[in-house]
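In: Take this sequence and fold it.
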Amino acid sequence: MRAGAEATKDPGWISTAWEEDQWVLAAGGRWDLSAVPRLDQRLRTAGPDRPASSVCIDLSGLVALDTAGALLIDRLAERLRAEGHTVAIVGARPDLCALLREVRRASRADSPALPRYEPMHDLLERVGRATVEAGQDAAKLLGFLGMVTVTALRLVRQPRRFRMTPFVFHLEQVGLNALPIVGLLSFLIGIVLAYQGADQLRLFGAEIFVVNLLGIGVLREIGILMTSIIVAGRSGSAFTAQIGTMKVNQEVDAMRTLGLDPVELLVLPRLLALMVALPLLGFYANVVALFGGAVMAYSYLDITFGQFLKQLQLAVNETTLFVGLVKAPVFAIVIALVGCYEGLRVTGSAQSVGQLTTRSVVVSIFLVIVLDALFSILFSYLGI
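Out: Sure, this is the predicted structure:
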């Protein structure tokens, strides 16, 4: 009962009146947390009915004040100032003035003014950050290439350090085991190219030149490019996932603790295996794609296999095949480097493995297409 009586003693009150040209709001009693809901409802609509008036908030009648009440008074004063009135707070005891100052300072600090949103500035900032990050990643990848090159030269001087068993294992994984998917997709690509070319050349009565289109397109560009993209998605991602899982399980750290070089054990066998396998896969893809085109030409254009081979001999030569296959070792180096580099960047979480595996595939395919475009420009400049 004493606690209830204390809580209801001197309840907070408000009175308003005009004194000459000044509107006065007098506050008294206990402005504490229990009184705030009742006082807040009255203060929401309290204010002078004349524009740009002089307002005086008289706190001489306050018996007690806590932070909730002080915040209520501060918000009232700010609202009246925002409406164009001149507000003065008077009559408060020194301790209450100190509390009001602290509440005002804390409320301003908790609600900083938000900067104006500028879409163009935000776009430029994101483009700039992405450009800087891309440059940094390119520099790190170039440094990784240098480290792999130094390790490879060390193996040339000491060939007994080369691990033949991992090399043969990865050669089987990236080469022999990739034959079904590469063959299937190449066969279908050959059919699509022959079909689309036939529809256009038939308008001119030049269906036989479908063989020229197919042979040059597949041998120079499409065969090795599609094979490299398939290998990047299949083997490049596998390199990242395998090495990344070893990083998560701290196997790479254990190798370094034992004095073993992870680049020599994990990177070089994969790199050399892919450099050997990708040209062979590219040649295999070319043959299968041409076979798919020949099947399509026979069934759709009545071009026999003998006619197809004869026209193919007239359309292409050894240089055409060389232009396509010479790109394969370069593409293999890029795919293996990116896959192993992203795998070694994995941190100790499964989420990191997934993110960097995805990044490995995207970056590998991007670099393969960029390099293919550069090769095309170079060969055109050299007249090949």
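In: From here on, just use CA atoms for contacts and neighbour counts.
Out: Fine.
In: Which other helices and strands does the top helix by length along the chain contact?
Out: In the chain, assigned by DSSP state H, the helix with the most residues is helix 119-157. Counting contacts by 3 or more Cα pairs under 8 Å, 6 or more residues apart in numbering; DSSP states H and E, helix 119-157 packs against helix 328-344.
In: what comes up buried for the next helix or strand after the helix it packs on?
Out: Counting by DSSP states H and E, the next helix or strand C-terminal to helix 328-344 is helix 350-382. By neighbour count with 16 or more other Cα atoms under 10 Å, helix 350-382 contains the buried residues 352-354, 356-365, 368-369, 371-372, 375-376.
In: Quick check: R50 vs A315, distance?
Out: 94 Å (Cα to Cα, to the nearest Å).
In: Of these two, which one has the most company?
Out: The residue with more neighbours, out of R50 and A315, is A315; 16 against 10, by other Cα atoms under 10 Å.
In: give the contact list for that one.
Out: By Cα atoms under 8 Å, 6 or more residues apart in numbering, the contact list for A315 reads 211-212, 215-216.
In: one more, for comparison:
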Amino acid sequence: MAPQRAWMETSRDGGGAWLVTAGGRWDLEGAGALSGDLDRVRPDARGAAVRIDLGNLDTLDTVGALLIARLAERLKGEGHAVEVAPIRPEHAPLFEAVRTAAVEPPVRHERAHPIIDMLERTGRATVEALREGVDLLSFLGLMTITMGRILVRPRRLRLTSVMFHIEQTGLNALPILGLLSFLIGVVMAFQGADQLRRFGADIYVVNLLGISILRELGILMTAIIVAGRSGSAFTAQIGTMKVNQEVDAISTLGLDPVELLVVPRALALIVTLPLLAFYADLMGLFGGAVMSYFVLDISFGQFLRQLQFAVGPGALAVGLVKAPVFALVIAMVGCYEGLKVSGSAESVGRLTTKSVVESIFLVMVLDALFSVLFSFLGV
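Out: Alright, predicted model coming up:
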């Protein structure tokens, strides 16, 4: 005898509870027609007990089990005590699996306290920063080991790659660095003249320019510009190679990606950053001299004599000694973030931005540490 089509009826059992009886073929074809009838099942007494009888089912598939499970959950949500019994043993596992999967997890609508939320985000950011710092130290160790291996065997150094990156990071950066340094000198001279003129100390604008540019502003502006220009380029270049699986190909060929991609960039930046800092110092002082000539009537000869009196070679050395350290940090961060690219264009852009922010942050922190150290040493 062929199974009956899906059917459903409601009644009251002997104990006064509502009884929903289902029978026939509760499958995709039969149960779908009864979905509207299930929506209309509403016991007249609030909180009344409801029993769903599935003992008369001939066939039950996922669609039928889902409709019955939704009925049971809706009635429970309306405040009824719902019991699904009896049910055939061959239908019970499917119905339990569907009912468990159909129940959505409770959604918490409670809003966290703003202070707790701020503390949580601060803690998460702190842990992430510490983890990033440990990874950077590990990468620095890997770079150090690779450079030591190259010192032992100098023939492993790729001079062509180093010279190429010296041109890219040094020679090609001269126009933008010179222009910005010149403008910094102009602004410093103008602002200093505006303040010192009130006390008749116009000539001390030269002292202000010499000390600030040679000790701090020259190297700091150079490092920031190089971090935004060359550090981001390192990340984008290596990240694009990661996306194109070129780094994996290098490893497959038995070559060291750190030796091939990282060390030449780091060495090139270590060579070029002191030279760029010296060039930025000259352009900044030249900008200050031009502004002093037009605003304070200080001739170029007077400017040079006062500069020689105000600062000595030590001021220039204080600025330039920071350059190799800043260069190593910028190259390390740029290459490290490039090697972290996961294989998508979105990852390249995100990590390029991150490398610039991290590089500038570390440069500022190191500059502050250098200032404390030089103050302690009386330099």
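In: Now do the helices in the stretch 51-200 of the first structure.
Out: Under the criterion DSSP state H, counting those that start in this stretch, the stretch 51-200 of the first structure carries helices at the ranges 67-82, 94-110, 119-157, 164-174, 179-201.
In: Buried residues, the longest one. List them.
Out: Just to be clear, that refers to helix 119-157 of the first structure. Buried residues in helix 119-157 of the first structure (16+ other Cα under 10 Å): 141, 144-145, 148, 151-152, 155.
In: ok, now the second one?
Out: The neighbour-count criterion (16+ other Cα under 10 Å) identifies 96-97, 99-100, 103-104 as the buried residues of helix 94-110 of the first structure.
In: Just send those back as a markdown table, with distance to D137 of the first structure too.
Out: Below are the buried residues of helix 94-110 of the first structure laid out as a markdown table (distance: Cα to Cα, whole Å):
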| residue | distance to D137 of the first structure |
| --- | --- |
| L96 | 59 |
| C97 | 57 |
| L99 | 54 |
| L100 | 54 |
| V103 | 49 |
| R104 | 48 |
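In: ok, so of these, who is nearest A68 of the first structure?
Out: Comparing these against A68 of the first structure with Cα to Cα places V103 closest, at 9.0 Å.
In: Let me know the distance separating the aligned residue in the second structure for that closest one from L71 of the second structure.
Out: Using TM-score structural alignment, the partner of V103 of the first structure in the second structure is F95. Counting by Cα to Cα, the gap from F95 of the second structure to L71 of the second structure is 13 Å.
In: Please name whichever of the helices of the stretch 51-200 of the first structure is nearest to A332 of the first structure.
Out: Between the helices of the stretch 51-200 of the first structure, helix 164-174 lies closest to A332 of the first structure; by Cα to Cα that is 10.7 Å.
In: That closest one vs the second structure, mean deviation?
Out: Its matched residues in the second structure lie on average 3.9 Å from helix 164-174 of the first structure after superposition (mean Cα distance after the TM-score superposition for the first structure).
In: next one: stretch 371-381 of the first structure
Out: Mean deviation for stretch 371-381 of the first structure: 1.0 Å (mean Cα distance after the TM-score superposition for the first structure).
In: whereabouts in the second structure does that stretch align?
Out: By TM-score structural alignment, stretch 371-381 of the first structure lines up with residues 366-376 in the second structure.
In: Give me the contacts around that stretch.
Out: 220, 322, 326.
In: Stretch 78-93 of the first structure too?
Out: 47, 51-62, 77.
In: And those residues, which is closest to M255 of the first structure?
Out: A77 (68.9 Å).
In: Next, the distance between the ends of stretch 194-209 of the first structure.
Out: OK, stretch 194-209 of the first structure end separation, Cα to Cα: 10 Å.
In: ok, now stretch 208-218 of the second structure?
Out: Start-to-end, stretch 208-218 of the second structure (Cα to Cα) is 13 Å.
In: Onto which residues of the first structure does that stretch map?
Out: Counting by TM-score structural alignment, stretch 208-218 of the second structure corresponds to 213-223 in the first structure.
In: roughly how far is the matching stretch from the heart of the chain?
Out: 34 Å (Cα atoms, centre = their mean, to the nearest Å).
In: now G16 of the second structure, what's its secondary structure?
Out: coil (DSSP: H, G, I helix; E, B strand; the rest coil).
In: buried sites along stretch 289-309 of the first structure?
Out: 289-297, 301, 303, 308.
In: again, but for stretch 251-269 of the second structure
Out: 257-269.
In: and of those, the nearest to R25 of the second structure?
Out: Among these, and counting by Cα to Cα, the member closest to R25 of the second structure is P257, at 64.4 Å.
In: for the closest one, what are its contacts?
Out: P257 of the second structure neighbours (Cα under 8 Å, 6+ apart): 247, 250-251.
In: repeat for L261 of the second structure
Out: 238, 335.
In: Let me know the secondary structure of it.
Out: Classified using three-state DSSP, L261 of the second structure is helix.
In: For it, give its distance to E29 of the second structure.
Out: For L261 of the second structure, the distance to E29 of the second structure - Cα to Cα - is 63 Å.
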